[in-house]
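Asker: next one to model:
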Amino acid sequence: MKLLKKLACAAAIAMSMGTVHAQSVINDWQFSPNGTGFAGSQQINEYLDVNGNAFIQLTPTGPNSFSFTEHAVFNIVQADSRGQLFPVNYPGGNITATFEATGTGTFNGSFTFSSGTIRMYQNPANGQYASAAGFYGANLGNQISVFDVIPGGGGLVDASGSPTGNGQVTVFARAEAGALDAGYFFRENGQDLSLESILGFAFTNANPLLDPTALQVQEIACQYAGFTGPGCPTGTYANAPGQYFFIGGNGQFKLGEVPEPGSLALFGIAMLGAGIVSRKRAMKA
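Answerer: Purely as a prediction, here's the structure:
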């Protein structure tokens, strides 16, 4: 009977999370990659395409648990996989992002984010992403948005702490009014989203990157993450499962409405409940 109640609880939590998310996502918003305003913007059916690399550092906190820090860089070249490339079709619209976060998890279980920041940049100069400029070229030009990570999200991991289940990772974040620069993000009617508080949803497929390049090691691990282990500043780097490793990922970044206080509370309860169910499942395993 207790098992049935737990399964029912988990199902209710999943439905609650799905309902809140479905109600929150904004469709048919507008984005101006070079910041020229609504007139020069592109309609975004639902999401921006993102791809990049992350360096993860784990710290064991118990027999089966860990805390982690993540530093990631991303390139954003189009929306809705339509092929209207920002640097090509929108000169000066090179869009990149950085992501840094902390969280906790259980080996052979799940992990969740505790805090973090997503910063998005528009760089008028072409070809600087994946270079030695800045942090892998991902933090150059004009910072156009800052999102603070909301506790929750995450995904599943194996015994070494690496993402599993096709590496599906979810991040929830929020930008307060003024955290988005004017001239880039708009509602379908032309209203500038910089005037509002807004949610951000990132959904990525992250899988281990077994052979990161020397530039990725130097730029993302050594410089951005402040790693001082093998390969920094010189020497040979190799992933150390259960301690530190690189992942490569691609996915989607969506915008959403900030829920009403009651819905936001439901969202928080659903996230908390999902974490409790995951932890109980991991402990039984």
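
Asker: C-alpha from now on. contacts and neighbour counts both.
Answerer: OK.

Asker: quick one: residues in contact with the helix or strand containing A265.
Answerer: Take DSSP states H and E as the rule and A265 turns out to sit in helix 261-284. Identification of contacts with helix 261-284 by C-alpha atoms under 8 Å, 6 or more residues apart in numbering yields 6, 10, 13-14, 16-17, 20, 106, 108-110, 112, 152-153, 258.

Asker: show me where the chain has strands.
Answerer: Under the criterion DSSP state E, the chain contains strands at 29-31, 42-44, 47-60, 65-76, 94-106, 110-123, 142-149, 152-156, 168-175, 185-186, 198-208, 244-256.

Asker: what's the most buried one of these?
Answerer: Among the strands of the chain, ranked by average contacts under mean count of other C-alpha atoms under 10 Å, first place goes to strand 185-186 (a mean of 26).

Asker: sorry, back to before: now the strands of the chain as JSON lines including distance to A265?
Answerer: Shown next, in JSON lines, are the strands of the chain (distance: least, C-alpha to C-alpha, whole Å):
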{"stretch": "strand 29-31", "distance to A265": "26"}
{"stretch": "strand 42-44", "distance to A265": "29"}
{"stretch": "strand 47-60", "distance to A265": "25"}
{"stretch": "strand 65-76", "distance to A265": "26"}
{"stretch": "strand 94-106", "distance to A265": "21"}
{"stretch": "strand 110-123", "distance to A265": "17"}
{"stretch": "strand 142-149", "distance to A265": "16"}
{"stretch": "strand 152-156", "distance to A265": "13"}
{"stretch": "strand 168-175", "distance to A265": "15"}
{"stretch": "strand 185-186", "distance to A265": "27"}
{"stretch": "strand 198-208", "distance to A265": "15"}
{"stretch": "strand 244-256", "distance to A265": "16"}
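
Asker: Proceed likewise with the subsequent sequence, for comparison:
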Amino acid sequence: MLTAIEEIRQKMTSVKHKILVLSGKGGVGKSTFSAHLSHALASDDSKEVALLDVDICGPSIPKIMGLEGEQVHQSGSGWSPVYVEDNLAVMSIGFLLNSPDDAVIWRGPKKNGMIKQFLRDVDWGEVDYLIIDTPPGTSDEHLSIVQYLSSAGIDGAVIITTPQEVSLQDVRKEIRFCKKVKLPIIGVIENMSGFVCPKCKNTSQIFPPTTGGAQRMCEELNLPLLGRVPLDPRIGKSCDEGKSFLTEVPDSPAAMAYQSIVQKIRDYCSSHSASDDLS
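Answerer: Reported below is the predicted structural model:
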């Protein structure tokens, strides 16, 4: 009889790269980044991309991906994910709720069981990139996903922060979590990093980096800073409308920052060997 971890390891052999998106604090744009990373990777038609939302109590991925109201169907090979494009699949507990307003009021073991089902029972097929959007913090969902994928190998984590110290404080806890569970860190992204006026092109610091921001933190902790994404109201508008900001406003400073970051993540995955996997 196979254990759950062994079953998941077998299931995940068809997934080449697994990337966790983490943040210590809520509201820093983690789900927004997860969605746009998935869109950007799927813009290469030769790549199969999947986005898994394990934020059990606050699933925002269906809204951001324009999939509200969609439902998951059961087939002989498991749950069928919902597709945004032919090569971009999405799974979220949001597809299992009667309404987007339904509250999921679960204790840890039930959350743990749902994450196990997402990894073991979804018919992902052959996938080049699996992006896993996690809730804020370092709790049940994070421990479960790392434990279940421990033998399957995780390429690493992308950590999202904003410039102010109150966010960086929580991100340091997330970094400590990664080190304790031996989860490689691909790098840090500073989101909401200034506001570029679309008219005069001047940059204003909406969230001043009073302690040096993500760059200073990365220097202190010897971590790569993947990039800074400026505030742009059109990002929020695109998410509310379920559209990709990268195709809506491709020449904006924020879209160009996203593309630069995504290329660094592609390069990391290309150079990542099986011997570097989480053990």
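
Asker: superposed, what's their TM-score?
Answerer: Scored against TM-score structural alignment, normalised by the length of structure 2, the superposed chains reach a TM-score of 0.23; 106 aligned residues with a C-alpha RMSD of 5.9 Å.

Asker: circling back to that earlier point, which two of the contacts of helix 261-284 of structure 1 have the greatest separation?
Answerer: N108 and V258 (33.1 Å; C-alpha to C-alpha).

Asker: pull the number of nearby residues for L143 of structure 2.
Answerer: 13 (other C-alpha atoms under 10 Å).

Asker: please apply the same query to the one 4 residues further on.
Answerer: The tally of other residues near Q147 of structure 2 (other C-alpha under 10 Å) stands at 15.

Asker: for it, give its distance to V49 of structure 2.
Answerer: 22 Å (C-alpha to C-alpha, to the nearest Å).

Asker: now do Y268 of structure 2
Answerer: Taken as C-alpha to C-alpha, the span from Y268 of structure 2 to V49 of structure 2 is 16 Å.

Asker: next helix or strand past the strand of greatest length in structure 2?
Answerer: As assigned by DSSP E, the longest strand anywhere in structure 2 is strand 185-196. Per DSSP H and E, the first helix or strand lying C-terminal to strand 185-196 of structure 2 is strand 203-204.

Asker: measure stretch 54-71 of structure 1 end to end?
Answerer: OK, stretch 54-71 of structure 1 end separation, C-alpha to C-alpha: 6 Å.

Asker: check whether A54 of structure 1 really touches V73, as I assumed.
Answerer: Yes - between A54 of structure 1 and V73 there is a contact under C-alpha atoms under 8 Å: 6.4 Å.

Asker: follow-up on the earlier one: if you count contacts, what does the longest strand of structure 2 end up packed against?
Answerer: strand 156-161, strand 203-204, helix 213-221, strand 225-231, helix 253-271 (3 or more C-alpha pairs under 8 Å, 6 or more residues apart in numbering; DSSP states H and E).

Asker: tell me which of those is the most buried.
Answerer: Buried most deeply of those, by mean count of other C-alpha under 10 Å, is strand 156-161, with a mean of 25.

Asker: and that one with helix 253-271, angle?
Answerer: Strand 156-161 of structure 2 and helix 253-271 are oriented at 160 degrees to each other (axes from the mean of the first three to the mean of the last three C-alpha atoms, to 10 degrees).

Asker: got the angle for the strand or helix carrying E174 of structure 2 vs strand 156-161?
Answerer: Element membership of E174 of structure 2, judged by DSSP H and E, is helix 165-180. Here helix 165-180 of structure 2 points in a direction 170 degrees away from that of strand 156-161 (the same axes, to 10 degrees).

Asker: may I see the buried residues of helix 165-180 of structure 2?
Answerer: 165, 167-168, 170-175, 177-178 (16 or more other C-alpha atoms under 10 Å).
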